[in-house]
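Asker: this is a predicted model, with the sequence first.
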Amino acid sequence: MGLEVVAVADGGSLTVGAALARNTLKILLPWQAGHVTAIAAMWGGFEDGDPVAYTSSIVVYVLITAYAVMCLRGSGRGPHDLLAGSVVRPVGAPATPSPPR
């Protein structure tokens, strides 16, 4: 596809910490919260008033809302890119993100 993830500040590679934070917010947190919610629901957590079921469900809806808002911003940078200070761009393109509309 010819895409790369770079730091907004200098257009270079992300630090290990920034890459870890980006992938945690993009992949690990939604995956884990979704699975905890599904398993808690399957085992009757909502009927029993289990706080883990309700908390994980709230996290899922907050993440869905955050990603929806970021899609509407127009810059194409999700919460994970804002946290890591990164941008996805075609290989060789400038690192500066497009201004929000």
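Answerer: The structure has been received and is ready for your questions. Residues are numbered from 1 along each chain as shown.

Asker: C-alpha from now on. contacts and neighbour counts both.
Answerer: Noted.

Asker: okay, strands next: where are they in this protein?
Answerer: With DSSP state E as the criterion, the chain has strands at 3-7, 86-90.

Asker: dump those strands into a markdown table; add distance to Pro30 and mean neighbour count as well.
Answerer: Converted to a markdown table, the strands of the chain look like this (distance: least, CA to CA, whole Å; neighbours: other CA atoms under 10 Å):
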| stretch | distance to Pro30 | mean neighbour count |
| --- | --- | --- |
| strand 3-7 | 20 | 17 |
| strand 86-90 | 19 | 20 |
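
Asker: and these as CSV, adding distance to Arg77?
Answerer: What follows is the strands of the chain, written out as CSV (distance: least, CA to CA, whole Å):
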stretch, distance to Arg77
strand 3-7, 11
strand 86-90, 6
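
Asker: which one of these lies closest to Pro79?
Answerer: strand 86-90 (10.1 Å; CA to CA).

Asker: and the comparison structure, right after this:
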Amino acid sequence: MAALHPLAISRGKAYLRDCVGYLGIAVATVPLGLLAQQAEWGSHRWFVLAASAIPPTVATLLAAHREASASGATPGKRRYGLQVQDELGEPLSFSRALLRNVVKIAIPWQLGHTVAVGAAFGGFDDQEPLTIAAVVSTYLLLALMIGSAAFGKGRALHDRIAGTRVLVKKTLSATVGS
């Protein structure tokens, strides 16, 4: 059995910590959901799918902004002493951070929403191809992302696609005298 990458646990904890913040973004959309129910937009699949894209889009942009900042880290990564850099060890550009987080946050989250919306609108009962494909894609993508971050060189799928690495943040005391 392959050994866990040394940063796997820290990366997992950092991501879970960040997800608590993303949950706050999702909760902030509750008024939109209540308004949609009042206006009967919630009975239209297209509206539910479009509205469900708001939280992952906001979370993706926020994470990209933070990883492209001077700290190179989301709050979770800062808490666990991690930062994201490009393959050359340089800070991330916003576009590279955005690509990384589209793959890491937006795509899996919206795939999950597609599954949930499909289920709510009878997609499993009708064996709807979109719902079934979304289920398969969601689990396959999550397995690839987690497995690639946890084992081997520890470069998650989103790191490989965006040309990034997650490293232990260098502290001033660690760089003095080196």
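Answerer: Structure received. Here the structure is a predicted model, which means the values were calculated and not measured.

Asker: I'd like the TM-score for the two structures, please.
Answerer: Here the TM-score of the superposed chains, computed with TM-score structural alignment, normalised by the length of the first structure as the reference length, equals 0.78; 92 aligned residues with a CA RMSD of 1.8 Å.

Asker: most distant residue from the middle of the first structure?
Answerer: Going by CA atoms, centre = their mean, the residue of the first structure most distant from its centre is Asp48, 30.2 Å out.

Asker: can you tell me which residue is spatially central in the second structure?
Answerer: In the second structure, the C-alpha closest to the average C-alpha coordinate belongs to Ile105, at a distance of 2.1 Å (CA atoms, centre = their mean).

Asker: wait, doesn't it sit right on Leu62?
Answerer: No: counting by CA atoms under 8 Å, Ile105 of the second structure sits too far from Leu62 to count as a contact (10.7 Å).

Asker: picking up where we left off before, show me what the residue nearest to the centre of the second structure lines up with in the first structure.
Answerer: Ile105 of the second structure maps onto Ile27 of the first structure when the alignment is built from TM-score structural alignment.

Asker: how close does that match get to Ser13 of the first structure?
Answerer: Using CA to CA, to the nearest Å, we find Ile27 of the first structure at a distance of 19 Å from Ser13 of the first structure.

Asker: ok so, going back, aligned partner of the residue farthest from the centre of the first structure in the second structure?
Answerer: Under the pairing rule here (TM-score structural alignment), the equivalent of Asp48 of the first structure within the second structure is Asp126.

Asker: distance check, that match against Val48 of the second structure.
Answerer: Distance from Asp126 of the second structure to Val48 of the second structure, by CA to CA: 19 Å.

Asker: ok, average deviation of the lengthiest helix in the first structure from the second structure?
Answerer: As assigned by DSSP state H, the longest helix anywhere in the first structure is helix 51-73. On the superposed models, the aligned residues of the second structure are on average 2.0 Å from helix 51-73 of the first structure, with distances taken as mean CA distance after the TM-score superposition for the first structure.

Asker: what separates that helix from the chain centre, distance-wise?
Answerer: Between the mean C-alpha point of helix 51-73 of the first structure and the mean C-alpha point of its chain there is a distance of 10 Å (CA atoms, centre = their mean, to the nearest Å).
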